[in-house]
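>>> Fold the following.
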Amino acid sequence: MGRQTAPSGGPATDPPATAEGSLRPFRWAMAAAALGLLVMYQSVDTSPVTPRQVAAAAPAATPGDRPSSAAVPAAPTLPRSRPVKLWIPQLFVEAPFVELGLDHAGALEAPAKDNRNLVGWYRDGAAPGERGSAVVAGHVDTTTGPAVFLMLHLLTPGSTVDITREDGIVATFAVDSVQTFPKDRFPDEQVYADTDAAQLRLITCGGAYDRQRKDYTDNVVVFAHLKSSRQT
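Below you'll find the model as predicted:
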């Protein structure tokens, strides 16, 4: 992926990368069986998702390209607090977080490629529930098999995503849209533009695997907005 800069969002922090929570059995595997999916992976996704996908080549976003969240009433924003656990009921996905920064080339570091049940939060952007677009990345597969965001493309508008934060607040996001973009025409502005509301972007690889480039051809992006919050 290209050399990129960080997306705009909440105040920058730079704590050490840590993984939170204990790993639990892969309940999303049950959902895969229920949905009748048979996954035969023949590749490994080791390239990181970047906060700014090929910005120079991306076409300018138009109002018609925007996800529908702008017209949906959103919950009030929350103070900054780092995420510790992700829960997607529709996919039976439950995973801890690791913090991600940028590498020397300006690309977002990827979660560990040998951990199938781990998601990464871009720590220098907005925190989930904070004003702005919080960026969460995960692998579709790893060196050991299918990974946490394998079925991300199956989410639908209205699906919910719960993120438990360090302050004990569970932020519930409602999915507005799920879109697939070619990596060489990634709409940087549409995905990473700053927002006045608390929004969420879940990002993984998609499309076909290009063996020559050793990378997937597309990115799957889930657009969501903060629907509600509660104290645990």
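
>>> contacts and neighbour counts: CA atoms only from here.
Will do.

>>> starting at the chain centroid, how far to stretch 176-193?
Taking C-alpha atoms, centre = their mean, to the nearest Å, one finds stretch 176-193 lying 12 Å from the centre of the chain it belongs to.

>>> swap in stretch 133-143?
For stretch 133-143, the distance from its own C-alpha centre to the chain's C-alpha centre is 5 Å (C-alpha atoms, centre = their mean).

>>> Give me the packing partners of the helix or strand containing Glu189, helices and strands only.
With secondary structure defined by DSSP states H and E, Glu189 is part of helix 188-192. In this structure, helix 188-192 makes packing contacts with no helix or strand, judged by 3 or more C-alpha pairs under 8 Å, 6 or more residues apart in numbering; DSSP states H and E.

>>> Which residues belonging to it are considered buried?
Counting neighbours by 16 or more other C-alpha atoms under 10 Å, one finds that the buried residues in helix 188-192 are Asp188, Glu189, Gln190, Val191, Tyr192.

>>> just checking, what packs against the helix or strand following that helix?
Per DSSP H and E, the first helix or strand lying C-terminal to helix 188-192 is strand 198-210. Applying 3+ C-alpha pairs under 8 Å, 6+ apart, we find strand 198-210 packed against strand 132-137, strand 169-182, strand 215-231.

>>> again, 10 Å this time
Of the remaining helices and strands, those touching strand 198-210 by 3 or more C-alpha pairs under 10 Å, 6 or more residues apart in numbering; DSSP states H and E are strand 119-122, strand 132-137, strand 169-182, helix 188-192, strand 215-231.

>>> can you pull the buried residues of it?
For strand 198-210, burial by neighbour count (16+ other C-alpha under 10 Å) applies to Ala198, Gln199, Leu200, Arg201, Leu202, Ile203, Thr204, Cys205, Gly206, Tyr209.

>>> can you redo those as TSV with distance to Ala34?
Output for the buried residues of strand 198-210, formatted as TSV (distance: C-alpha to C-alpha, whole Å):
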residue	distance to Ala34
Ala198	32
Gln199	30
Leu200	27
Arg201	26
Leu202	23
Ile203	23
Thr204	22
Cys205	23
Gly206	21
Tyr209	25
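
>>> Second input sequence below; structure requested for side-by-side comparison:
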Amino acid sequence: MTGRVLRRRSLLLLPAAVWVAGCSTGPGAPAPTGAPGSTATGTASATATVPSPGGPSSATAPESAPVPAVGDPGRAVAAGEVPVHLEVPAAGVDVPLIRLGVNPDGSLEVPVDYQQVGWFTGSAAPGATGPAIIAGHVDSTSGPAPFFRLRDLVAGDEVVVTGADGQRRSFSVDGVEQYPKDRFPTAAVYGPAPGPVLRLITCGGSFDRSVGHYRDNVVVFAS
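Presented below is the predicted three-dimensional model:
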């Protein structure tokens, strides 16, 4: 684990599907400009993938594994609940949200534009019971991306998600964690929650130039 890590309260750990959140630019991609605390210099993104329940551990899970829904499967997301805007004042984030689905290989989509941030439509709507998943890039060859300063957040910082209905749903940061990809805590990040929670995911740590990936993920836990 690299960089400063703010420990959050205890997380509910459940025997659920293993999620692997990775960051890549593909073979031969230039190195990113470098997330805070990184030694890299060039392009990186944030992605998340997961095998089916009962699949392999995060150390061996294939990045093309299918992505299941992580919200309440018995509850449809109302049109007004669809998140359209994200604000994280302490990290300088004030961006519209796009929708992220899954790629043909089953992996989670990431924004094509490095300045975009997206909500995973298979997760809970922000404000509904369960984890709402929002992913974004940390940087690119052009410089910092919207989630560049996520790792600097501290407990108590505010995160506001505005829905299509215009309602502002406010969350408070519980903590920030940085995880090596081979030890990503699937259940803690994507597992069921008794109330509305939010997870913001991006890349972190050092950049592995041989594969075009950051070695770690940064996850902001908010509720």
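
>>> just to revisit the earlier point, now the helices and strands packed on strand 198-210 of structure 1 as a markdown table including distance to Pro59 of structure 1?
As requested, these are exported to a markdown table (distance: least, C-alpha to C-alpha, whole Å):
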| stretch | distance to Pro59 of structure 1 |
| --- | --- |
| strand 119-122 | 24 |
| strand 132-137 | 20 |
| strand 169-182 | 12 |
| helix 188-192 | 8 |
| strand 215-231 | 16 |
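
>>> and of these, who's closest to Asp103 of structure 1?
Nearest to Asp103 of structure 1 among those is strand 119-122 (11.9 Å), distances taken as C-alpha to C-alpha.

>>> so the closest one matches what in structure 2?
Aligned by TM-score structural alignment, strand 119-122 of structure 1 corresponds to residues 117-120 of structure 2.

>>> average gap between that stretch and structure 1?
Average distance between stretch 117-120 of structure 2 and its aligned residues in structure 1, after superposition and using mean C-alpha distance after the TM-score superposition for structure 1, equals 0.5 Å.

>>> Give me the contacts around that stretch.
When contacts are taken as C-alpha atoms under 10 Å, 6 or more residues apart in numbering, the neighbours of stretch 117-120 of structure 2 outside the stretch itself are 46, 48, 69-70, 82-86, 93, 95-102, 108-111, 125-126, 132-137, 145-147, 200.

>>> try it again with 8 Å
Stretch 117-120 of structure 2 is touched from outside by 83, 95-101, 108, 110-111, 132-137, 146, with contacts defined as C-alpha atoms under 8 Å, 6 or more residues apart in numbering.

>>> cool, and stretch 103-117 of structure 1?
Defining contact as C-alpha under 8 Å, 6+ apart, one finds that stretch 103-117 of structure 1 is touched by 1-6, 23, 26, 45-52, 94-96, 98, 100-102, 118-120, 122, 137-139, 141-148.

>>> out of the helices and strands packed on strand 198-210 of structure 1, which comes closest to Leu38 of structure 1?
The minimum distance between Leu38 of structure 1 and those falls on strand 215-231, with 18.7 Å, by C-alpha to C-alpha.

>>> now the longest helix along structure 1: which residue numbers in structure 2?
Looking across structure 1 with DSSP state H, the single longest helix is helix 28-34. The counterpart of helix 28-34 of structure 1 in structure 2, using TM-score structural alignment, is absent.

>>> buried sites along that helix?
Going by neighbour count (16+ other C-alpha under 10 Å), the buried part of helix 28-34 of structure 1 is Trp28, Ala29, Ala31, Ala32.

>>> Pick out the residue closest to the middle of structure 2.
Most central in structure 2 under C-alpha atoms, centre = their mean is Ile201, positioned 2.0 Å from the mean C-alpha point.

>>> Trace that one over to structure 1, please.
Taking TM-score structural alignment, Ile201 of structure 2 has Ile203 as its aligned residue in structure 1.

>>> what do you get for Ala222 of structure 2?
With the correspondence set by TM-score structural alignment, Ala222 of structure 2 lines up against Ala224 in structure 1.

>>> Excluding sequence neighbours, find me the nearest residue to its match.
Taking C-alpha to C-alpha, 6 or more residues apart in numbering as the measure, Ala224 of structure 1 lies nearest to Val175, with 4.2 Å between them; neighbours along the chain are not counted.

>>> The counterpart of the one you found in structure 2: neighbour count?
For Val175 of structure 1, the aligned position in structure 2 is occupied by Val173, per TM-score structural alignment. Other residues near Val173 of structure 2 number 21, with proximity taken as other C-alpha atoms under 10 Å.

>>> so what's Val173 of structure 2 up against?
Applying C-alpha under 8 Å, 6+ apart, the residues contacting Val173 of structure 2 are Leu153, Val154, Ala155, Gly156, Asp157, Glu158, Val159, Val220, Phe221, Ala222, Ser223.

>>> could I get those as TSV with distance to Gly37 of structure 2 and neighbour count?
Shown next, in TSV, are those (distance: C-alpha to C-alpha, whole Å; neighbours: other C-alpha atoms under 10 Å):
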residue	distance to Gly37 of structure 2	neighbour count
Leu153	14	20
Val154	16	19
Ala155	19	16
Gly156	22	13
Asp157	20	16
Glu158	23	19
Val159	23	22
Val220	16	26
Phe221	20	24
Ala222	22	24
Ser223	26	20
